[in-house]
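> take this sequence and fold it.
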Amino acid sequence: MSASDPSVNQARRAWIKRLGLVATPGLLSACAGNVLRPAETRAAPRVIVVGGGFGGTIAAKYLKMFDPQLQVTMIEPNPMFTTSPFSNTVLVGLKNIQDITFDYQQLSQRYGVQHIQDSVVEIDPVHKRLRTASGLPLEFDKLVVSPGVDFRFDTLEGYSKALSEHQMPHAWKAGPQTLLLKRQLEAMPDGGVVAICPPVGPFRCPPAPVERVSLIAHYLKQHKPRSKVLYIDAKRGFPEQEIIKRRWDSLYKGMIETVQGGDGIIDEVIAHADGTSTLVTGFEEHHVQVANLIPPHKAGLIAATSDLTDESGWCPVNQHTFESTRHKDIHIVGDACIAGEMPKSGFSANNQAKMCAAAIVAGLRGEQVPTGSWINTCYSLLSPDEAISISRVYKLSADNKIVGVHNSSGTCPINLQASREKEAVYARGWYDSITSDMFT
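Prediction:
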């Protein structure tokens, strides 16, 4: 039976529903049975979580769920969190930015997590203390760092952080750049060209560029039908490429052009005074009205300045506990960590944070860390009413690495219209579930 067989996908969806976005049912039962027992008389351990995204929020919540006596503090500079998943729908007017923005009230009021609205500027891993931008010093027994990603702006000649903020937005962190790219699409004349250029190497949400191409093409078809999307990608292809391209041809005939492989390597970007851009690839120069240039990624800045990254720019961890291999009692979850074969995604971060929380609580109790397994599913909308998905189950190997479970990966039957329509419904259900897990 193939992984794309309908029965396999039905079982996979049922399993995801049963999991309730938890790493494994066994993980929670282990924590409930062994961790949530009366604590010995002692000062409550202090656990600080840096970052309030998909990894940090869940780590903070589940630390308190697994052991309510812990002192858990989350340091996050923003009062609200805007999700990158479903931000592509905001770009094209299917949702408002408020629809994908959430506050941390329940995390504090329901679970007792202290939210300090500040940024961490220094971590001292030896003395177990940190300092915030406002000068607040804090000590910790355990630290969870979930800083997300930062960008390697200097890898593209002519590109810079400043340029990304006013002319060539990446919009790969939802928020102001999402709205900037949306305004650019709205202002572009009919007949203009939108370039979408994903990075090489590990990056956040690998299937998302396909969704962005699709939804922007949908927007152009409705509002600027003489325009087109130019997809420039140094990679040779993406999963299910031929079938997706056929679907693009059916939905948006003649509106999507792809430049891939060696021809898709961008050598230089040139910003013009009139707001247009030129992207130089090999012997070609592509003049575009809107340039959505997504630079290569690396772990968030605080990870690098705190000696938590290696030469790759990412954070090596014990892939069972997510403890840093560079500094004891500091754990890293989410996009910033090296998590074996798991992709960098919100769903991955959610699973990792739960395992990390269980490992921390078990460690503080002097108990064995439960063995977990993980699952990741990524959805991509091809239109407002159609989507595709890719999923896989992961386990811990004998040498303590996260690897995919044999024959556990699958895609929806993409060639079936009814299946694509169902996947769009499942995508919205997944989003509602994971944001509910974070914020309620």
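> hey, let's count contacts and neighbours off CA atoms from now on
Will do.
> where along the stretch 1-150 of the chain do the strands fall?
46-50, 71-75, 80-82, 101-103, 114-116, 120-124, 129-132, 137-139, 142-145, 149-151 (DSSP state E, counting those that start in this stretch).
> check the stretch 151-300 of the chain too.
Here the stretch 151-300 of the chain has its strands, by DSSP E, counting those that start in this stretch, at 193-197, 228-233, 256-260, 268-271, 277-281, 284-288, 290-293, 297-299.
> report the angle between the fifth one and strand 193-197.
Orientation of strand 277-281 against strand 193-197 (axes from the mean of the first three to the mean of the last three CA atoms, to 10 degrees) gives an angle of 50 degrees.
> between strand 277-281 and strand 228-233, how big is the angle?
Here strand 277-281 runs at an angle of 40 degrees relative to strand 228-233 (the same axes, to 10 degrees).
> report the angle between strand 277-281 and strand 284-288.
Using the same axes, to 10 degrees: strand 277-281 against strand 284-288 is 160 degrees.
> list of residues touching strand 277-281?
263-272, 285-291 (CA atoms under 8 Å, 6 or more residues apart in numbering).
> mind giving me the ChimeraX select for those, buried ones only?
Buried members of the contacts of strand 277-281, defined by 16 or more other CA atoms under 10 Å, are picked up in ChimeraX with:
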select :263,264,265,266,268,269,271,287,288,289,290,291
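> quick one: contacts for the spatially most central residue of the chain?
In the chain, the centroid-proximal residue (CA atoms, centre = their mean) is residue 345; its distance is 3.5 Å. Going by CA under 8 Å, 6+ apart, residue 345 touches 204, 205, 334, 335, 376, 378.
> next up, for comparison:
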Amino acid sequence: MTLHRRSFLATGAASLTLAAPMLRAQGKPRVVVVGGGAGGATAARYIAKDSEGAIDVTLIEPSRTYYTCFFSNLYLGGFRELESLAHGYGTLAAEHGINVVHDWATGVDRDARTVALAGGGSVPYDRLILSPGIDFVDGSVPGWGLEHQDVMPHAYKAGTQTELLKAQVMAMPEGGTFVMVAPPNPYRCPPGPYERVSMIANYLKANNPTAKIIIADPKEKFSKQALFEEGWQKHYSGMIERIGPDFGAGNTSVDAASMTVDIDGEVIEADVVNVIPAQKAGRICSEAGLTEGDWAPVNAADMSSKMDEAVHILGDASAQGDMPKSGFSANSQAKVCAMAVRGALTGSRVFPARFNNTCWSLISGEDGVKVGAAYEATDEKIASTEGFISQTGEDPATRKATYEESLGWYRAITEDMFG
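Modelled structure (predicted):
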């Protein structure tokens, strides 16, 4: 599958000519979006743009600068600068009339239909879209908590954590040891930990070639496993060791004070420890009573909550079926959701939901691989209809083209999110 900018921007049938808006007697309908990432920023932009002012849109996001988690591994590998991952919200406000509120959303009153802000006061809504991303499951890695993230960073929320992890890798002693504690399923960006290992190996190969990388992985298998393992053998032979559950990785704990990792009784002294804990929906989803277990179940046709039809939940936080938790997925879901919300509030036409996802990974240099699928909405879930994946043994030209395709996608999705 070759992704072109025009076809990408049309994903989700979001660019539609709308019928004349049918405004309520009391004024414009109000949409509040919580979270300014791939799901939230996209939904806010498409609702504001395509309703042509018929809907009042407020985006609540605490950060003035958003750093994409996708492509942050390339910064670790030396292929991008951190500034290239940074995006602001000025265009959403200036060109699309979105009211951007830089504050924390601390709670939802679903009866009153208001969102409380940390800075005081609340914002009313007719439809609420939650796209808060992930939080971490307390105690999922014994010995690690958020109080240890400055010693053993997770770097699974991009920005300062990403900078910290890179600085730690750069400061490793010659022949030092990097340990990653990988997360259990499901989690944000299934290939992400293994692309990260590849990118750190790429840096170490050039700057610290006798260093070692150990992965403590509780999963029996992982996304693009054959592709990554082929690439590791080709580019980083002898540097990377993965320990799976068969060898005790399901029983892993850490000690931040001593910088050690205990894998089923074997204690490893490490110079850098990257702990990626088990994950759950962003906290506001559970505080609003919209989760079952760790995630928020939604209806596939419009991403509405199964607990409250006036609330829609996008991206990583949602339990929607077959789609992986990725930036592409969140962006695709946001377009479907935006179309449905506009239809509900203005009477515009709503087309059947269609979704797409592709996850690219860089293994070394221009050695890029990908996996993806197309999806449709069923009564039970978002269901995969067809898929594709890079093949082992591909020639360098194919891998280079895949990498270049990923660069084009990054430019397209960030424009789609932020204007």
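> give me the TM-score for these two chains.
In this superposition the chains share a TM-score of 0.95, using TM-score structural alignment, normalised by the length of the second structure; 415 aligned residues with a CA RMSD of 1.6 Å.
> sorry, back to before: could you flag which of the contacts of residue 345 of the first structure are buried?
Buried by 16+ other CA under 10 Å: 204, 205, 334, 335, 376, 378, out of these.
> tell me where the stretch 1-150 of the first structure has helices.
6-19, 25-30, 54-66, 87-91, 105-109 (DSSP state H, counting those that start in this stretch).
> what is the last one packed up against?
Helix 105-109 of the first structure is packed against helix 417-439, with contacts defined by 3 or more CA pairs under 8 Å, 6 or more residues apart in numbering; DSSP states H and E.
> give the buried residues for the helix it packs on.
For helix 417-439 of the first structure, the neighbour count (16+ other CA under 10 Å) marks 419-421, 423-424, 426-427, 430-431, 434, 437-439 as buried.
> what angle separates it from helix 54-66?
Helix 417-439 of the first structure and helix 54-66 are oriented at 60 degrees to each other (the same axes, to 10 degrees).
> any chance you could list what contacts helix 417-439 of the first structure?
20-21, 54, 57-58, 61, 85-86, 102-107, 347, 379-381, 384-389, 412-414.
> out of these, which end up buried?
Buried members of the contacts of helix 417-439 of the first structure, counted by 16+ other CA under 10 Å: 21, 54, 57-58, 61, 85-86, 102, 104-105, 107, 347, 379-381, 386-389, 412-414.
> re earlier: tabulate the helices of the stretch 1-150 of the first structure (JSON lines), appending distance to residue 188 of the first structure.
Converted to JSON lines, the helices of the stretch 1-150 of the first structure look like this (distance: least, CA to CA, whole Å):
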{"stretch": "helix 6-19", "distance to residue 188 of the first structure": "40"}
{"stretch": "helix 25-30", "distance to residue 188 of the first structure": "49"}
{"stretch": "helix 54-66", "distance to residue 188 of the first structure": "33"}
{"stretch": "helix 87-91", "distance to residue 188 of the first structure": "13"}
{"stretch": "helix 105-109", "distance to residue 188 of the first structure": "39"}
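> compare those helices and give me the one nearest residue 118 of the first structure.
Nearest to residue 118 of the first structure, of all those, is helix 54-66, at 14.3 Å by CA to CA.
> residues making contact with that closest one?
For helix 54-66 of the first structure, contacts defined as CA under 8 Å, 6+ apart pick out 31-32, 35-36, 49-51, 70, 72-74, 107, 111-113, 144-146, 333-334, 346-347, 349-350, 352-354, 356-358, 361, 437-438.
> try it again with 6 Å
Contact with helix 54-66 of the first structure is made by 31, 36, 146, 333, 334, 346, 349, 350, 353, 354, 357, 438, as judged by CA atoms under 6 Å, 6 or more residues apart in numbering.
> where in the second structure does that helix fall?
Taken onto the second structure by TM-score structural alignment, helix 54-66 of the first structure occupies residues 38-50 there.
> quick one: that stretch to chain centroid distance?
Averaging C-alpha positions (CA atoms, centre = their mean, to the nearest Å) puts stretch 38-50 of the second structure 16 Å from its chain's average.
> matching residues in the second structure for stretch 288-307 of the first structure?
Against the second structure, stretch 288-307 of the first structure falls on residues 270-289 (TM-score structural alignment).
> endpoints of the matching stretch, how far apart?
Terminal residues of stretch 270-289 of the second structure lie 40 Å apart, using CA to CA, to the nearest Å.
> can you pull the buried residues of it?
Within stretch 270-289 of the second structure, the residues that qualify as buried by neighbour count (16+ other CA under 10 Å) are 270-286.
> again, but for stretch 230-243 of the second structure
231, 232, 235, 236, 239, 240, 243.
> what distance do you get for the residue opposite the third one in the first structure once aligned to residue 173 of the first structure?
Taking TM-score structural alignment, residue 235 of the second structure has residue 251 as its aligned residue in the first structure. Between residue 251 of the first structure and residue 173 of the first structure the computed distance is 28 Å (CA to CA).
> same check on residue 95 of the first structure?
16 Å.
> so between the two, which is more surrounded?
Applying other CA atoms under 10 Å to residue 95 of the first structure and residue 173 shows that residue 173 carries more neighbours, namely 18 against 14.
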